[in-house]
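[1] when you get a sec, could you give me coordinates for this:
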Amino acid sequence: MGPLEEGYVREAFATNWVSTVGPNLEAFEKAFSELVGGLPCVALASGTAAIHLGLKLLGVGKDDEVICPTLTFAASANPIVYEGARPVFVDSERRSWNLDPERLAEAIEDRVKRGRKPKAVVVVHLYGQSADLDAIENVCTQHGIPILEDAAEALGTQYKDVQVGTRAPLSIFSFNGNKIITTSGGGMLVAHDPAWVAKARFWSQQSREPSIAYEHKELGYNYRMSNVLAGIGRGQLAVLPERVAARRAVAARYEAAFRDLPGLSLMPQAPWGLHTNWLSVFLVDSGATRDAILQALAAEDIEARPVWKPMHLQPVFADCPRYGGEVAEDLFTRGICLPSSSSLTIEDQQRVIDVVSRVVTSRSATRTPARQVTPGGETWASRGG
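    Reported below is the predicted structural model:
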């Protein structure tokens, strides 16, 4: 938090605009619209709420199917079920860890053959890296299936020099407390059609009809952001470029520090865009080593996490169809998210680096050497243990 946020929040209190209307909301939406190329948008209580309303706008309803990447946070899939629909999970590709266009095509073709053409495709931009939108859009266009971009983790992320969340008919962003900018809790729904934004705004305010009586002809939701939180968002949005630079610098320092360590690699930086490195995510050569790093960091009171557990492995989605999953499972087994905050100090990051280096070096030193026979004679080589 900085002085801009405090000033806008003080203004909200001083003018008594503390509910779900007020000048901060209008200004925040206007500033965000400018960031996404002038597209209309509505500020909501969470990114999850934005996905929910986005799916409703796409007409998703009871017994429909919606394709979603399996490697994501549950909030990408839960709103599908809110509407009585069923998620269909699709695997990742290794270049970006995002939705695999080839697997996507396979899934759509198979669902169509079964008479279950998907109603929509949720495309997630994972950990601040864009999915391959050209390839994904090509597949969806062939079948006439709309895309909803889940850019909850990707504010500041670019695909071919353009902010993600601007190409699909509908896109969402999140301002949860752990995101690259925050309103403490909140989200944004962006649409190309102003009428859709107006409808989402109406639904988010309990679908109250414009009459003196409290009349409701449609089911509504309490999904609007408050003017106080929008004030925080206004201040945070002003420093977005600095936050992106800070996250990328954190990832770069980790990568430089681990360059000579065996079996530790930064999440790929796909060639088609700017990766914000919202989280600094690394792949470790084995699940056993990854878990040892997590345990060692926890012992030093340093929080780290595995990569998202794939949705097809979640008990709540056990009965949902899936296409592939092996890549996502491997990334989950070996992936680790290290401390990545924009406010992470050099000293604290060095603590993380020291622990990770100690574990990886120790594990490498204790591996059993295996005798290998080569055309040039007998040599010794390290074998993973």
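[2] contacts and neighbour counts: CA atoms only from here.
    Fine.
[3] who are the packing partners of the host helix or strand of residue 30?
    Taking DSSP states H and E as the criterion, residue 30 maps to helix 23-35. Judged by 3 or more CA pairs under 8 Å, 6 or more residues apart in numbering; DSSP states H and E, the packing partners of helix 23-35 are strand 41-44, helix 227-237.
[4] another for comparison:
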Amino acid sequence: MSSQSRIILSAPHMGGHEKAFIVDAVDNGWVTPLGPNVDGFESDLSAFMDTNIKVTALSSGTAALHLALIIAGVQVGDEVICQSMTFAASANPCRYLGATPVFIDSEKLTWNMDVNLLEEAIKDRIKLTGKVPKAIIPVHLYGMPAQMVDILEVAARYNIPVIEDAAEALGSSIDGKQCGTFGTMSILSFNGNKIITTSSGGALVSYNEDYTNKAKFLGSQAKDPAPHYEHTEIGYNYRMSNLCAGAGRGQMIVLADRIEKRRSNYNFYEQHLQLEGVSFLSEQEGVKSNRWLTTIIIDPVQTGGITRQDIAAKLQQNNIESRPLWKPMHMQPIYQTSPFYGNGTSEQLFADGLCLPSGSDLTDTDLKRVVSTIREAIPVLNV
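    This is a model prediction of the structure:
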């Protein structure tokens, strides 16, 4: 292992404004899962995404997805269509409710849900089960927008609500429309490795205020209006704390800078890794990715047998963190029996893909070190 300092994949990056909001909350006793920072953070997010959209801040993106599925009416025995290539949290809440995730493979342009397989799956599930799937959960992988216009057209034909997983995509857009504003409901994540962080946190977003109000109700233990504790529904302890929301308010001040820096990281890598056998995920016309993580595909046929595992090992030797692309859900032991509609794309991406350090705190020296290490790992191309 190198004695050089560690380069992290995506480290939390404070902007310097968080402390004032947090100290104010402490000084005024607002340390509960409500308060002016929560209200302010929700307003800040709405102002950034679309002033007409409503936001409910929650304890995690997973909590937001769980509540969205409840609000969508998902119950035991239902099926929910999910993207296979994603983090487990995009699918696990289906199981919380006793529903079955039906996994859809990726398409090659964005690495997100393949719209043709989506419609094939819907038709097939109706034929096999006699029921229409209760929801569709597309994901904007690594900040790259999914083909939402086409996905929404298919969903509308079968009257299926779309729950947009924008956990990785705050600041990404399609034709100027922000990711997180396309779905019937959408979810965001502010985990420590995301483009902005509240340490732990998430949000449910929707133009339908009834949905966001329902999320507030369910996420606050479903307490009915009464002089005593009265409950007619099962609730959850999912509301964001005022302290975490204070951090979020500070982070919103620097969000535009964070997006610009992540995009700059991508541009640096793309410029300096123009090597045979190394390719990047490009933006399509009208699409803007926040480039939460920069990812590369290594083709061992073109690199003289050098694989993404070889490059990851070389990076690790130089104290640089990298990570394979998400292992598709249909390949995970916990989902081996779930229905899957595939074309081989996500399996190939997992085999050959690598996430590079992409944090907004990376220096030029850090980026040059990553690039030089990768170039050293593929010596045949450095003649």
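[5] TM value for the aligned chains?
    Overlay of the two chains. TM-score (TM-score structural alignment, normalised by the length of structure 2): 0.93; 364 aligned residues with a CA RMSD of 1.3 Å.
[6] quick one: the helix holding residue 30 of structure 1 aligns where in structure 2?
    The alignment of helix 23-35 of structure 1 onto structure 2 (TM-score structural alignment) covers residues 36-48.
[7] in TSV: the helices and strands packed on helix 23-35 of structure 1, plus mean neighbour count and distance to residue 83 of structure 1.
    As requested, the helices and strands packed on helix 23-35 of structure 1 are exported to TSV (neighbours: other CA atoms under 10 Å; distance: least, CA to CA, whole Å):
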stretch	mean neighbour count	distance to residue 83 of structure 1
strand 41-44	30	18
helix 227-237	26	28
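[8] of all these, which one is nearest residue 116 of structure 1?
    Closest to residue 116 of structure 1 of the helices and strands packed on helix 23-35 of structure 1, according to CA to CA: strand 41-44, at 31.4 Å.
[9] the closest one - contacts with which helices or strands?
    Judged by 3+ CA pairs under 8 Å, 6+ apart, strand 41-44 of structure 1 is in contact with helix 23-35, strand 187-191, helix 194-204.
[10] could you rerun that using 6 Å?
    The elements that strand 41-44 of structure 1 packs onto, with contact taken as 3 or more CA pairs under 6 Å, 6 or more residues apart in numbering; DSSP states H and E, are strand 187-191.
[11] the strand it packs on vs structure 2 - mean distance after superposition?
    For strand 187-191 of structure 1, the mean deviation from structure 2 after alignment is 0.7 Å (mean CA distance after the TM-score superposition for structure 1).
[12] just checking, what packs against that strand?
    So strand 187-191 of structure 1, by 3+ CA pairs under 6 Å, 6+ apart, packs with strand 41-44, strand 170-174.
[13] would you turn those strands into CSV with distance to residue 344 of structure 1?
    Formatted as CSV, these follow (distance: least, CA to CA, whole Å):
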stretch, distance to residue 344 of structure 1
strand 41-44, 28
strand 170-174, 21
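[14] mind jotting down where the helices sit in structure 1?
    Taking DSSP state H as the criterion, structure 1 contains helices spanning 3-15, 23-35, 47-57, 78-82, 101-113, 133-143, 194-204, 227-237, 240-257, 287-299, 326-334, 346-365.
[15] give me the distance from the last one to the chain's centre.
    To tie it back to what came earlier, the one meant is helix 346-365 of structure 1. 27 Å (CA atoms, centre = their mean, to the nearest Å).
[16] how about stretch 238-247 of structure 1, aligned to which bit of structure 2?
    By TM-score structural alignment, stretch 238-247 of structure 1 lines up with residues 253-262 in structure 2.
[17] show me which residues of the matching stretch are buried.
    Neighbour counts over stretch 253-262 of structure 2 (16 or more other CA atoms under 10 Å) mark 254-255, 258-259, 261-262 as buried.
[18] ok, stretch 89-103 of structure 1 next?
    For stretch 89-103 of structure 1, the neighbour count (16+ other CA under 10 Å) marks 89-93, 96-101, 103 as buried.
[19] which one of those sits closest to residue 316 of structure 1?
    Looking across these and measuring by CA to CA, the closest to residue 316 of structure 1 is residue 89, at 13.0 Å.
[20] counterpart of that closest one over in structure 2?
    Structural alignment places residue 89 of structure 1 opposite residue 103 in structure 2 (criterion: TM-score structural alignment).
[21] show me what contacts its match?
    Contacts for residue 103 of structure 2 (CA atoms under 6 Å, 6 or more residues apart in numbering) come out as 82-84, 340.
[22] for the most centrally placed residue in structure 1, give its distance to residue 18 of structure 1.
    Among the residues of structure 1, residue 153 comes closest to the average C-alpha position under CA atoms, centre = their mean, at 3.3 Å. The gap separating residue 153 of structure 1 from residue 18 of structure 1 is 27 Å, by CA to CA, to the nearest Å.
[23] now the match of helix 23-35 of structure 1: how far from the chain's centre is it?
    That offset, for stretch 36-48 of structure 2, works out to 20 Å (CA atoms, centre = their mean).
[24] buried ones in it, by neighbour count?
    Across stretch 36-48 of structure 2, burial judged by 16+ other CA under 10 Å covers 37-46.
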